[in-house]
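J.: Dropping the sequence and predicted coords here.
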Amino acid sequence: MSTHDNTPAVVDQTTHDRFPNPGMPPHRPRRADVDERASRRAALQVVIFFTLSALGSIAFLVAYYVIDPELKGTIIGIGEINLFHAALGVTMAMSLLGIGLGAVHWAKTLMPDEEVAEDRHPPAASDEDKAAVAQQLSHGWRSSQLNRRTAILGSAGGALGLFALPLIVPVAAGLGPRPRGELYRTHWQDGLRLMIDPSGAPIRAADVTQGSVFHVMPEGWVGHQAFEEHGAEEAMISKSKDQVILVRLDPSIIKSQKQRDWGVDGIVAYSKVCTHVGCPVALYEQNTHHLLCPCHQSTFDMTDDCKVIFGPAKRPLPQLPITVDDEGYLVAADDFREPVGPSFFERERPGLLMGDDA
């Protein structure tokens, strides 16, 4: 029968003292450390790599603007490819590779490579330590040979500076032209009938009973008609900014004179695009006369020009001026007098408030 001794082993704490600290391995000078010609050659190679990167960045920009994005080509072993994308990929790789090779070669051949061990010291540095750090930084600057190899510093700065352009230019160009009046105008205009969405039926003022709600779009921009006449893109743009909610209120509870003047016998029309982040404000509470945005619960008081009474929205919903035509149908009296939807830069810029292109 075997037995096991479970008694924990006792470690002799003096064992660690039996092995002397080996210290740092001896430094082996590189060829560039002892041979000035080798040092100059290494510096030239670093400059070449950084210059290669700069040329790659410039080639990227040239390819971006010169090559047709739809140009196709065939490469043996790969097949048909888009030459525009291939050119952008090759030039971007050239730009990255040049920076990487230049930095690595610089570090391996010219930068200091001695191992240094630093003992722990109190967090508060003495004046002597500060002076020593400054001396070490000065020594590092000199030993990196940047004070002598200004071509490396210039080529590295040029490569890194130009490398930012392929990242910035496509993003900036892809944003499209600067928005102008299209942020201030919708498709509503004087005389356009209010059409029920999505049926496309016009609305007589006499048919709008108190408390009733209609979701309307401008004439010619409703349902399939908008897609067929204007195309899918324009139809979707119209849907995103032209949508309006129409409600008939008791004129006696309307607090704003402007609200009465822009309505018809208590019938008022407001943009459905929430002024917070643009969700459709489509929930109407008949008892409180509140409009509720379902996304973030912004609440607007329809009796007080759709001012915000709760939630993150900061601006009232814009009112659409309406009137009645000769046949008794509700029509727009004008476009909105302010931009619909969330706020944006330059929203209050004079001269653009009414949608000018100036």
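T.: Now that the structure is in, tell me what you want to look at. Numbers count the residues shown, from 1 in each chain.
J.: From now on I want contacts and neighbour counts done on CA atoms only, so please keep to that.
T.: Will do.
J.: any chance you could map the strands in the chain?
T.: Assignment of strands within the chain using DSSP state E yields the ranges 72-75, 79-82, 194-196, 213-218, 244-248, 267-271, 283-285, 290-292, 299-301, 307-310, 322-324, 330-332.
J.: what about versus this one:
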Amino acid sequence: MGDHSHGSPNTSGTVATAGQGDEEKFQNPGLPPHRPRLADTNPRAEKRAERQVALLFVISIIGTIVFFIGYFSIHLDDASIAELRLQNILLGLGTAFAMLGIGVGIVHWAKTLMPDHEITEERHEIRPEEDRVIAEKMVGDIIEETGIKRRPLIRNTLLGAMVLAPLPAIAVFRDLGPLPGDTLRHTMWKKGTRLVRDPSGTPIKASDVTLGSAFHVIPNGLNDLPEHKLEEKAKAVVLLMRLNPEDLNPSPGRENWAVDGIVAYSKICTHVGCPVALYEQQTHHLLCPCHQSTFDVTQECKVIFGPAGHPLPQLPIEVDSEGYLVAQSDFLEPVGPSYWERG
């Protein structure tokens, strides 16, 4: 039939076998040739790029200033809808330009002015003291390569932008609530203060609160405050509910804090301060919509689900001579988040 040995896979050359057809080792092609940028060869282009970077940092500074103009020039207590819209625009644009100016400026600086040579470095044996010296030299080389020492325009505008840029965030976080201390221990509630509906300010009689009903309540006089109305409301707002007195389980000393099954609890969640606004009258549960913390009204608003760490503070109430619901005192514990004021 003939000799087919030359056509077999092992002899035809279609399959490589060990030791057969040793190929040349792969050659390292090396780094591609460096292509200088316009700013590397043209002093005018370099100067122009430097001014562009500085301009971007100045835009960041202007953005921060715009933020503070909107933040401090418009007061929420007496602002109109148009003024609030203007404030939102100023805050948004100011923050955007403050962050964008720094980010784009640094990227433009790196792409046009910082050295762009590609280098490779062999790994070496770790020697702590030698590595420390090498690291210090590397940091020094990086600072030198950025050119920040010999480019005062960029350096000064960058420092100005970086100093001002975090200030809007500080202002916004500061406005989230009162500072730590005793500020959350005291509210507008005091002995004899009537419970009134929010926002109308209408006083509430015990007979107005039917079984299963719930009212959003503020202290009488809050709407008449000339200033700091929102801050006081954030601390003093209350949820008023009526349950069957047999469903309540007051702890010793709290037996007279309710009126015929009518109880009042702080509306401010003890997790991060969101308003607890959902009342489920069948289960007598209060739900915070932010993180689903759930409080059981029958057990003095004990936390039964969610991240809240403490029950909602209870406001002791009673009825005055005219039949209106009034506070017996202020809350006997701090309201709101429990970050700093509860042991």
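T.: Perfect, I can see it now. If you're wondering where the values come from, they're calculated on a predicted model, not measured in any experiment.
J.: if we can go back for a sec, format the strands of the first structure as TSV; extra columns: mean neighbour count and distance to F344 of the first structure.
T.: Below are the strands of the first structure laid out as TSV (neighbours: other C-alpha atoms under 10 Å; distance: least, C-alpha to C-alpha, whole Å):
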stretch	mean neighbour count	distance to F344 of the first structure
strand 72-75	11	40
strand 79-82	12	37
strand 194-196	24	28
strand 213-218	22	24
strand 244-248	23	21
strand 267-271	25	17
strand 283-285	16	25
strand 290-292	22	22
strand 299-301	23	20
strand 307-310	18	18
strand 322-324	22	26
strand 330-332	25	26
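J.: Kindly provide the distance from P128 of the second structure to E122 of the second structure.
T.: 17 Å (C-alpha to C-alpha, to the nearest Å).
J.: So between the two, which is more surrounded?
T.: Just comparing P128 of the second structure and E122: by other C-alpha atoms under 10 Å the higher neighbour count belongs to P128, 9 against 5.
J.: circling back to that earlier point, looking at the strands of the first structure, spot the one closest to E234 of the first structure.
T.: strand 213-218 (13.3 Å; C-alpha to C-alpha).
J.: so how much does the closest one differ from the second structure once superposed?
T.: Compared with the second structure after the fit, strand 213-218 of the first structure shows a mean deviation of 4.0 Å (mean C-alpha distance after the TM-score superposition for the first structure).
J.: tilt between that strand and strand 267-271?
T.: Here strand 213-218 of the first structure runs at an angle of 60 degrees relative to strand 267-271 (axes from the mean of the first three to the mean of the last three C-alpha atoms, to 10 degrees).
J.: follow-up on the earlier one: output the strands of the first structure as a markdown table; include the columns distance to R260 of the first structure.
T.: What follows is the strands of the first structure, written out as a markdown table (distance: least, C-alpha to C-alpha, whole Å):
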| stretch | distance to R260 of the first structure |
| --- | --- |
| strand 72-75 | 61 |
| strand 79-82 | 60 |
| strand 194-196 | 18 |
| strand 213-218 | 17 |
| strand 244-248 | 11 |
| strand 267-271 | 8 |
| strand 283-285 | 19 |
| strand 290-292 | 17 |
| strand 299-301 | 15 |
| strand 307-310 | 15 |
| strand 322-324 | 10 |
| strand 330-332 | 15 |
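J.: In contact with L93 of the second structure, which residues?
T.: 63, 66-67 (C-alpha atoms under 8 Å, 6 or more residues apart in numbering).
J.: tell me the contacts of T91 of the first structure?
T.: 56-57, 59-60.
J.: One more pass at 10 Å, please.
T.: By C-alpha atoms under 10 Å, 6 or more residues apart in numbering, T91 of the first structure lies in contact with 53, 55-63, 97, 166.
J.: out of those residues, who's nearest G79 of the first structure?
T.: Using C-alpha to C-alpha, A63 comes nearest to G79 of the first structure of these, at 20.9 Å.
J.: ok, that closest one touching L88?
T.: Yes: in this structure A63 of the first structure lies within contact range of L88 using C-alpha atoms under 10 Å: 6.6 Å.
J.: re earlier: out of the contacts of L93 of the second structure, the closest to E50 of the second structure would be?
T.: Scanning these for proximity to E50 of the second structure, where the rule is C-alpha to C-alpha, the winner is G63, at 20.2 Å.
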